[in-house]
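Novice: let me see the structure of the following:
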Amino acid sequence: MVDTTFLRGDRLALRSVEPSDLDFLRHHQNDPAMRGSLTRSFPQTIADAESFLDSVTVRENLAFVAIHAGERVGFVALFDVEHVPGRARLGYWVVPEHQGEGYATEMVDLVVEYAFDELRLHKVTADTLAANEASQRVLEKLGFDREGVLREHEYIDGSFVDSHLYAILRSDA
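Specialist: All right, here's what the predicted structure looks like:
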């Protein structure tokens, strides 16, 4: 098999999302244990996954699958990349059986470094549910600042919940 690694860390390789990853993405994004934190209210179909793959471009959306020892362990992406103002939104998740092993921190670190060093972006933002303390720790460990609270911003399991907005500037990294 050809190695298609785009970014490499100490333990992880990040490669672009491929058609062979669609079942992996769909399975985990539909997983009841994960979809709440991903703010997914509707099931993702294979057509939805294919549409997402079509939206991944070098200019606006860059998505990666994280690989450890030949196994897919997570997903990380820069969405809504705006090259003129130099900003993008960050999204990421790690499969449940590998959460707490530091993969999210390594994935985010690799992608933020890429955003600043190679894409020459100025700012990367991320939002996380107020109850998702693990995700908040990842962002804070990497130098993101909490810029605000989006009150009752998401609707999860029958309730409106707050979301925390984080950001990091190139000068902070």
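
Novice: going forward, measure contacts between C-alpha atoms and count neighbours the same way
Specialist: OK.

Novice: ok, Arg72 touching Ala66?
Specialist: Yes: counting by Cα atoms under 8 Å, Arg72 does reach Ala66; the two are 5.7 Å apart.

Novice: the more surrounded of those two?
Specialist: Legend: neighbour count by other Cα atoms under 10 Å for Arg72 and Ala66, higher for Ala66 (28 against 19).

Novice: so who does the more buried one touch?
Specialist: 12-15, 72-76, 107 (Cα atoms under 8 Å, 6 or more residues apart in numbering).

Novice: three-state assignment of it?
Specialist: Three-state assignment for Ala66 (DSSP: H, G, I helix; E, B strand; the rest coil): strand.

Novice: can you pull out the strands in the chain?
Specialist: Remark: strands assigned in the chain by DSSP state E are 5-8, 13-16, 62-68, 71-82, 87-94, 123-129, 145-156, 159-169.

Novice: can I get those in JSON lines including distance to Asp117?
Specialist: Output for the strands of the chain, formatted as JSON lines (distance: least, Cα to Cα, whole Å):
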{"stretch": "strand 5-8", "distance to Asp117": "12"}
{"stretch": "strand 13-16", "distance to Asp117": "16"}
{"stretch": "strand 62-68", "distance to Asp117": "15"}
{"stretch": "strand 71-82", "distance to Asp117": "14"}
{"stretch": "strand 87-94", "distance to Asp117": "13"}
{"stretch": "strand 123-129", "distance to Asp117": "12"}
{"stretch": "strand 145-156", "distance to Asp117": "20"}
{"stretch": "strand 159-169", "distance to Asp117": "12"}
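
Novice: let's see this one next, to set against the first:
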Amino acid sequence: MPGARIARGDRVALRTAEAEDVEFLQRGSANAELRYPLGSRLLNREQVEEVVLDDGEDQFLVCLDGDDAGPGTPADDAVERIGFVAVQDVDWKRPELVYWLVPEVHGEGYGREAVALVLDYVFRTYDAPAVEAGAYAFNDASRGLLESLGFEEEGRLRKRRFVDGEHVDSIVYGLLREEWHD
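Specialist: Predicted structure coming up:
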């Protein structure tokens, strides 16, 4: 079950990812609709557990909270898990965002709201001058989400990863602290 609520927007809540969420997170890792756009490798349960328990990341489940889901650890049926957001390398000057939502909710604006909540969290919690994120050149939805939040394209890594049978470019985006607060 998801952990404590860290932030709440108009429609989504960010809750801490807990060991009990491994099954949901593994389902995301195994889903080709998510794995290929993320360029992720297939992870077994043990590997997902290692990722969830990684101390170098702040990790959140993106949830739709029901009316009886309070700020603490809710009952499993009080929330619906719809995605995941991680902030990697939080001790460096440019933490990196990684995010995904289950395909059933793509295009409904939940991703934009969740990433905005995480950006508020990062700039409130860490002394980072900027946040970065990456998206593959073919992933128009992810690139559009980042650009809609003010991220600027900072570079292209050509043929960075082999994804779904071909080498693809990765686009690096950055958002400066002062750009977010403006």
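
Novice: got a TM-score for the two of them?
Specialist: After superposition, the two chains reach a TM-score (TM-score structural alignment, normalised by the length of structure 1) of 0.91; 167 aligned residues with a Cα RMSD of 1.6 Å.

Novice: who wins on neighbours among the contacts of Ala66 of structure 1?
Specialist: Neighbour counts for those (other Cα under 10 Å) peak at Met107, which has 28 neighbours.

Novice: so what does it match up with in structure 2?
Specialist: Under the alignment (TM-score structural alignment), Met107 of structure 1 pairs with Ala114 of structure 2.

Novice: what residues does that match make contact with?
Specialist: By Cα under 8 Å, 6+ apart, Ala114 of structure 2 lies in contact with 9, 12-14, 62, 85.

Novice: just the buried residues of the top helix by length along structure 1, please?
Specialist: Under DSSP state H, the helix in structure 1 containing the largest number of residues is helix 103-117. The neighbour-count check on helix 103-117 of structure 1 (16 or more other Cα atoms under 10 Å) flags 103-112, 115-116 as buried.

Novice: mind reading off the mean deviation between that helix and structure 2?
Specialist: Helix 103-117 of structure 1 differs from its equivalent in structure 2 by a mean of 0.8 Å after superposition (mean Cα distance after the TM-score superposition for structure 1).

Novice: so that helix versus strand 71-82, what angle?
Specialist: Per axes from the mean of the first three to the mean of the last three Cα atoms, to 10 degrees, the angle that helix 103-117 of structure 1 makes with strand 71-82 is 30 degrees.

Novice: got the angle for helix 103-117 of structure 1 vs strand 159-169?
Specialist: 50 degrees.

Novice: got the contact list for the corresponding residue of structure 1 for Phe60 of structure 2?
Specialist: Residue correspondence, TM-score structural alignment: Phe60 of structure 2 in this structure matches Phe64 in structure 1. Phe64 of structure 1 makes contact with 14-17, 75-77, according to Cα under 8 Å, 6+ apart.

Novice: separation between Ile6 of structure 2 and Pro37 of structure 2?
Specialist: According to Cα to Cα, to the nearest Å, Ile6 of structure 2 and Pro37 of structure 2 sit 27 Å apart.

Novice: repeat for Phe60 of structure 2
Specialist: As judged by Cα to Cα, Phe60 of structure 2 and Pro37 of structure 2 stand 20 Å apart.

Novice: do the same with Leu175 of structure 2
Specialist: In terms of Cα to Cα, Leu175 of structure 2 sits 21 Å off from Pro37 of structure 2.

Novice: ok, Val118 of structure 2 next?
Specialist: To Pro37 of structure 2, Val118 of structure 2 is 21 Å away according to Cα to Cα.
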